[in-house]
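Chemist: fold the following, please.
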Amino acid sequence: MVAVSVDALTKIFDPGVVAVQDVTLEVASGEFLVLLGAPGSGKTTLLRLIAGLETPTTGEILIGGVPLAERPDREAAVAVVFQSYSVYQHLTVAQNIGFPLRGGRPDVGERVTEAARHLGIDDLLGRLPAHLSRGQRQRVAMARAIVRRPELLLLDEPLSNVDPRIWAELRGDIVALTKRLGITTIYVTHDRAEAVSMADRIAVLDHGKVVWEGFSPFTGLDMIG
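Modeler: Got it, this is the predicted structure:
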């Protein structure tokens, strides 16, 4: 498990669009933090900055006490799951999950099976994505993220495209998985119900700023448009 520290983080895109404004945020080791905000509030940009997919204009990000840019193991330490499933249609479930481990590791099969079992899809390893439901494809994406055994898991609206009938089930499974594996998790959503039901703590974003954070989510919900 790893702690995350965001200090005075700002991101300005050309031509002068301020997406994140002077955000300071602490995420405890093993915590499940939800970034909650309306579309355009800056939550996805903040997540991408923490992932190292965007470069801050100013400010610093520490993961495990080390600046993000200085961690040589950043790709292994930080895993990201996006809203889109991003599965390779020509690869089986097993090949999709094992893709980050390509390079001839001797334990690939064992780690793929372990990750699939955590997500309840170990009976689907031989299937192609075309024969999976949307919820199953998202489970494949989750398994591919955890197969490297990351210290930090970043989730960007991962349930937006799943069937409403399995939404609650996946929501509970994600929380249970991160707690079982002890992974520090930052989860982005615009959905209040997701935030309230999943978070250890919620940070509410508006116009690129953290306008409220705490353990009692109902206090900050009226700040969401």
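
Chemist: C-alpha only now, for contacts and for neighbours.
Modeler: Fine.

Chemist: straight-line length of stretch 152-168, end to end?
Modeler: 23 Å (C-alpha to C-alpha, to the nearest Å).

Chemist: tell me which stretches of this protein form strands.
Modeler: Across the chain, reading from the start of the chain, the strands by DSSP state E fall at 4-13, 17-27, 32-36, 58-63, 66-67, 78-81, 152-156, 184-189, 201-206, 209-214.

Chemist: let me have those in JSON lines, extended by mean neighbour count and distance to residue 119.
Modeler: JSON lines is the format used below for the strands of the chain (neighbours: other C-alpha atoms under 10 Å; distance: least, C-alpha to C-alpha, whole Å):
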{"stretch": "strand 4-13", "mean neighbour count": "19", "distance to residue 119": "25"}
{"stretch": "strand 17-27", "mean neighbour count": "17", "distance to residue 119": "25"}
{"stretch": "strand 32-36", "mean neighbour count": "26", "distance to residue 119": "18"}
{"stretch": "strand 58-63", "mean neighbour count": "19", "distance to residue 119": "26"}
{"stretch": "strand 66-67", "mean neighbour count": "14", "distance to residue 119": "30"}
{"stretch": "strand 78-81", "mean neighbour count": "22", "distance to residue 119": "14"}
{"stretch": "strand 152-156", "mean neighbour count": "24", "distance to residue 119": "15"}
{"stretch": "strand 184-189", "mean neighbour count": "25", "distance to residue 119": "16"}
{"stretch": "strand 201-206", "mean neighbour count": "24", "distance to residue 119": "24"}
{"stretch": "strand 209-214", "mean neighbour count": "18", "distance to residue 119": "29"}
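
Chemist: now the second one, please; I'll put the structures next to each other:
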Amino acid sequence: MANTILKVENLKKDFDNLSVIDGWNLEIERDERIAMIGPSGCGKTTFLKIIANLDKNFHGKVEKNFERIGFVFQEPRLIPWISVMENLTFVFPDKDKIIFFLRAMHLEGFEDYLPSQLSGGMKQRVNLVRALIADPQLLILDEPFSSLDMPVKFGIIEDINKLRDQRKFAIITVTHDVKEAILLSDRILILSKRPSKIIEDIKIDLQKTERDISNTKFIQAESALMKRIFSLGN
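Modeler: A predicted model of the protein is given here:
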């Protein structure tokens, strides 16, 4: 398991009498990017919580070969009455490292702003910085771009991929957006309806220069993935 950061065997999860996850098997390598697409209620966020030790009540085996994890939620969840810098030092006191990631997320100069003074995209960038300052070996993205418009969303995704190339962390993304999934993944897992199974594990064979929504190969990959999803009834 030297190069495997996460290994899941026969994972099952129930809520009382409701079966949500039914027998997932999965391995993720270090610095690999995985995206998960599936219908609402099929256990995607539940799976992320299990990985992050926020839910320990499950059946099966989850082997974790990492010490540091970053979790980016759908909502920024910033403390409204303190500044951007204070929100971040509340989690991690190293201001030099915070400044590094603020620059990487194009937020230099906004350290003293309150959350209410930031746009939605800027708040989500702060949310990302908060997850990144601990140098995660695994970054979890739980639909953090769903409320953002397209240019802002794709700009943030580009910055995440640049940082990932530099710092070599793995990424697990949950999304309903096929473009997001392709931009942020080396593999895409397609999940069935509840109780969910992993019904497809699709490799995204695109070069870095081809990961552009206007690129012909990107458009072809998106079209093929959409057809596959529709053929499976998702």
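
Chemist: now the strands of the first structure as JSON lines including distance to residue 100 of the first structure?
Modeler: As requested, the strands of the first structure are exported to JSON lines (distance: least, C-alpha to C-alpha, whole Å):
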{"stretch": "strand 4-13", "distance to residue 100 of the first structure": "23"}
{"stretch": "strand 17-27", "distance to residue 100 of the first structure": "26"}
{"stretch": "strand 32-36", "distance to residue 100 of the first structure": "24"}
{"stretch": "strand 58-63", "distance to residue 100 of the first structure": "21"}
{"stretch": "strand 66-67", "distance to residue 100 of the first structure": "23"}
{"stretch": "strand 78-81", "distance to residue 100 of the first structure": "10"}
{"stretch": "strand 152-156", "distance to residue 100 of the first structure": "15"}
{"stretch": "strand 184-189", "distance to residue 100 of the first structure": "19"}
{"stretch": "strand 201-206", "distance to residue 100 of the first structure": "30"}
{"stretch": "strand 209-214", "distance to residue 100 of the first structure": "33"}
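
Chemist: and the contacts of the longest helix anywhere in the second structure?
Modeler: With DSSP state H applied, the helix covering the greatest number of residues in the second structure is identified as helix 150-167. Taking contacts as C-alpha atoms under 8 Å, 6 or more residues apart in numbering, the residues outside helix 150-167 of the second structure that touch it are 31, 104-105, 121, 125, 145, 170, 180, 183-184.

Chemist: identify the farthest-apart pair in those residues.
Modeler: Between all members of the contacts of helix 150-167 of the second structure, the longest pairwise span (C-alpha to C-alpha) is found for 31 and 121 and amounts to 25.4 Å.

Chemist: distance from the longest helix of the second structure to the first structure after superposition?
Modeler: With mean C-alpha distance after the TM-score superposition for the first structure, helix 150-167 of the second structure departs from the first structure by a mean of 2.2 Å once superposed.

Chemist: distance from that helix to the middle of the chain?
Modeler: Between the centre of helix 150-167 of the second structure and the centre of its host chain there is 12 Å, according to C-alpha atoms, centre = their mean, to the nearest Å.

Chemist: that helix vs strand 138-142, what angle?
Modeler: On the basis of axes from the mean of the first three to the mean of the last three C-alpha atoms, to 10 degrees, helix 150-167 of the second structure is oriented at 170 degrees to strand 138-142.

Chemist: now helix 150-167 of the second structure: buried residues?
Modeler: Going by neighbour count (16 or more other C-alpha atoms under 10 Å), the buried part of helix 150-167 of the second structure is 153-154, 156, 160-161, 163-164.
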